[in-house]
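Visitor: I would like the atomic coordinates for the input below:
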Amino acid sequence: MSIARPDLPRRLAAEALGTAVLVATVVGSGIMADRLTEDVALALLGNTIPTGAILVVLIMVLGPISGAHFNPAVTAVFVARRELAAADGLAYAAAQVLGGLAGTLVAHLMFEHAPFALSPTVRTGAAQWLAEAVATFTLVAVILGGLRFRPEAVPMLVGLTITAAYWFTASTSFANPAVAIARSVTDTFSGIRPVDLPGFIVAELVGAFLALGLMGWLLAPRKPTTVPVATPAE
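Guide: Sure thing, here's the model as predicted:
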C-alpha cells in the first residue's frame, strides 16, 4: 500500500515548526544553563544534551511529513540529489529561516528577554569556518549513510552527531544556516554576531556539498563483477 506524500503547505509547516522548536531549545537551554552555573563547560553541556535530545524527537515526529530537514544546507543537498524540486527547496529554506526566528522569539519571551537582540559574540576566523565545514560535512555524511543503510536509526544518528559535534568542533557545531541566522538575534549564551554569519553559512554549504560528493562516491552501487566460466571442451 502506498502512502500519499503530504502537500507542500503541510511540509512547510512541519519544517517551520521543527526549526522553531529546535532553535527554541538551543537558545532556551543556553539561557537556562547560563543562569544556573558560571562554569562554561557545564553550561555548554546543559546546552548540548537538550539539543541532541530534541533533534531525535523532532525527526521521529515530523520526518514522515517533510523529511525533517530543519536545515537549508540539508535541503540544498536533497535538491542537488533531485529528491526535492528546486522551488520546493527554496520554500523549505524560507520556512526554516522564519521558523528559526520564531524559535528565538519564543525562547526570549519565556525567559523575559527582549523579543530580539543582536548578538555581540564573536565567532569568526579560519578555525571557526573549518569547524563549521567539518560539522556540516559530518552531519550530511551521517544522514546520507543512515538513509542508505539504517533509515530507522536516522533520528538517533543525527541527535548523537550534533551532541558529539558540540564538543569536538571549535564552533560548537551550528551546522545549519537557519539556526545560525536565528542565533544572530539572541544576545545570550548561544549567540553569534550578525557580521559573522556569511563566513559560517558559506562554510556550512561547502561542508554539505563536500559530504554529498564523497558519500555519492562511497554509496554508489557496485558494478557486478563478471567472472569467466570455463566450459568443458566437447
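
Visitor: please count neighbours and contacts with C-alpha atoms only from this point.
Guide: Fine.

Visitor: what helix or strand does the nearest residue to residue 98 once chain neighbours are set aside sit in?
Guide: Excluding its sequence neighbours, the residue lying closest to residue 98 (CA to CA, 6 or more residues apart in numbering) is residue 16, at 6.7 Å. Residue 16 belongs to helix 8-36 when assigned by DSSP states H and E.

Visitor: now show me the structure for the sequence below, then we'll compare the two:
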Amino acid sequence: MIPRTLAAEGLGTAMLLIGVVGSGIMADTLSGGNVALALLGNAVATGCMLVTIITVLGPISGAHFNPAVTLAFYLQGGIGRRDAVLYTLVQIAGGLIGVWATHFMFDLPIFETAATMHRTGPSQWFSELLATLGLLFVIFGGLRARPDAVPALVGLYITGAYFFTSSTSFANPAVTIARSFTDTFAGISPGHAPMFIVMQISAVFLGYLTLRPLFDD
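Guide: Down below sits the predicted model:
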C-alpha cells in the first residue's frame, strides 16, 4: 500500500508542476507581454489541474502534494511520522521531475535555475503566510463540511489566490523548491525561495493553533 501512495504523491506533485510551469510558459508566450492575461491563464490552468489530480489521486494517497499539508495532517494525527517524511521526499522529487519534463516539452534547457525571477520582501513573505493558512482553512474546513467538494474548493481557492495575494500564492514548499529550478514565468530565484518556505511552514503551526479549535469537534 505504501509504495502505491508514494507513487500517487510523486505523480500528483509532478503533474501539479507541469500545470503550473507549463501553463506559465504558454500563457507568457501567447499573451504578448500582457502580464495580467498571462497570470490569468496560469491561474486557471493550475486550478483545473488541482481539481483533477485531487479527485483522481485523493482516494489513493489523500492528495497532499504539499509538504505543508502533510505536516498539518501529521500534527493532527492523520499520518505517521515515517509516512510524512516519505511523502515530503517524494513530493519534492515529483515537483522537480515535473519541472524538468515541462522544460523538455517546451524545448527549454532541462536543468536551470530561476536567475531572473525575483520574488522577495516582507509583503510577499507575509502573503505566503496568509496564502498557506488560507489553503489549510479550505482543506480542513472542506473536509469537515463537504469532503466531496474539497477538490473544487482547493482549485477555486488557488485560482483566486493567484490574484489576491502579492506572491501569487505558492503555498507549497515542494512547489517553491521546484519553481526555483525554472527560469520561466512561474520561477522564483533560489535565493528567495527559503523565506517563502519558512513562512509556509510557519503557517502550518499557526493553523494548528487557530484552525484546529475551529474545525475539530
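
Visitor: report the TM-score for the pair.
Guide: Once superposed, chain against chain, the TM-score is 0.97 (TM-score structural alignment, normalised by the length of the second structure); 215 aligned residues with a CA RMSD of 0.7 Å.

Visitor: so the helix or strand that the helix holding residue 16 of the first structure is followed by aligns onto which residues of the second structure?
Guide: The element immediately downstream of helix 8-36 of the first structure (helix or strand, assigned by DSSP H and E) is helix 40-66. Counting by TM-score structural alignment, helix 40-66 of the first structure pairs with residues 35-61 of the second structure.

Visitor: how much does the matching stretch stray from the first structure?
Guide: Taken over the aligned residues, the distance from stretch 35-61 of the second structure to the first structure averages 0.4 Å (mean CA distance after the TM-score superposition for the first structure).

Visitor: in that stretch, what's buried?
Guide: 38-55, 57-58, 60-61 (16 or more other CA atoms under 10 Å).

Visitor: residue in the second structure matching the residue nearest to residue 98 of the first structure?
Guide: By TM-score structural alignment, residue 16 of the first structure lines up with residue 10.

Visitor: picking that back up, residues in contact with the residue nearest to residue 98 of the first structure?
Guide: Neighbour list for residue 16 of the first structure: 70, 95, 96, 97, 98, 99, 100 [criterion: CA atoms under 8 Å, 6 or more residues apart in numbering].

Visitor: for the first one, what are its contacts?
Guide: The one in question is residue 70 of the first structure. By CA under 8 Å, 6+ apart, the contact set of residue 70 of the first structure is 15, 16, 18, 19, 96, 178.

Visitor: between these, which is nearest residue 108 of the first structure?
Guide: Using CA to CA, residue 19 is the member of these that sits closest to residue 108 of the first structure, with 15.6 Å.

Visitor: surely that closest one is in contact with residue 104?
Guide: No. At 10.2 Å, residue 19 of the first structure and residue 104 do not qualify as touching, with contact defined as CA atoms under 8 Å.

Visitor: so what does residue 93 of the second structure match up with in the first structure?
Guide: In the first structure, residue 93 of the second structure lands on residue 98 (TM-score structural alignment).

Visitor: buried ones in the host helix or strand of its match?
Guide: Assigned by DSSP H and E, residue 98 of the first structure belongs to helix 86-110. Within helix 86-110 of the first structure, the residues scored as buried using 16+ other CA under 10 Å are 89, 91-108.

Visitor: which elements pack onto that helix?
Guide: helix 8-36, helix 72-80, helix 177-183 (3 or more CA pairs under 8 Å, 6 or more residues apart in numbering; DSSP states H and E).

Visitor: if we go by neighbour counts, what in the next helix or strand after that helix is buried?
Guide: Proceeding N to C from helix 86-110 of the first structure, the next assigned helix or strand is helix 126-149, under DSSP H and E. Neighbour-count burial for helix 126-149 of the first structure flags 128-146 (criterion: 16+ other CA under 10 Å).

Visitor: repeat for stretch 145-163 of the first structure
Guide: 145, 146, 154, 155, 156, 157, 158, 159, 160, 161, 162, 163.

Visitor: in helices, which of these appear?
Guide: 145, 146, 154, 155, 156, 157, 158, 159, 160, 161, 162, 163 (DSSP state H).

Visitor: residue in the second structure matching the last one?
Guide: Residue-level alignment of residue 163 of the first structure against the second structure, with TM-score structural alignment as criterion, gives residue 159.

Visitor: residue contacts, that match?
Guide: Residues in contact with residue 159 of the second structure (CA under 8 Å, 6+ apart) are 43, 44, 46, 47.

Visitor: adding distance to residue 185 of the second structure, write these out as a markdown table.
Guide: Shown next, in a markdown table, are these (distance: CA to CA, whole Å):
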| residue | distance to residue 185 of the second structure |
| --- | --- |
| 43 | 12 |
| 44 | 15 |
| 46 | 13 |
| 47 | 17 |
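
Visitor: nearest to residue 179 of the second structure, of these?
Guide: residue 46 (13.6 Å).

Visitor: not counting residues beside it along the chain, what's closest to the residue nearest the centre of the second structure?
Guide: The residue lying closest to the centre of the second structure (CA atoms, centre = their mean) is residue 172, at 4.0 Å. Nearest residue to residue 172 of the second structure in three dimensions, chain neighbours excluded: residue 66, at 5.4 Å (CA to CA, 6+ apart).

Visitor: what's the separation between the one you found and residue 105 of the second structure?
Guide: Distance, residue 66 of the second structure to residue 105 of the second structure, by CA to CA, to the nearest Å: 24 Å.

Visitor: and if you look at residue 194 of the second structure?
Guide: From residue 194 of the second structure to residue 105 of the second structure the distance is 28 Å (CA to CA).
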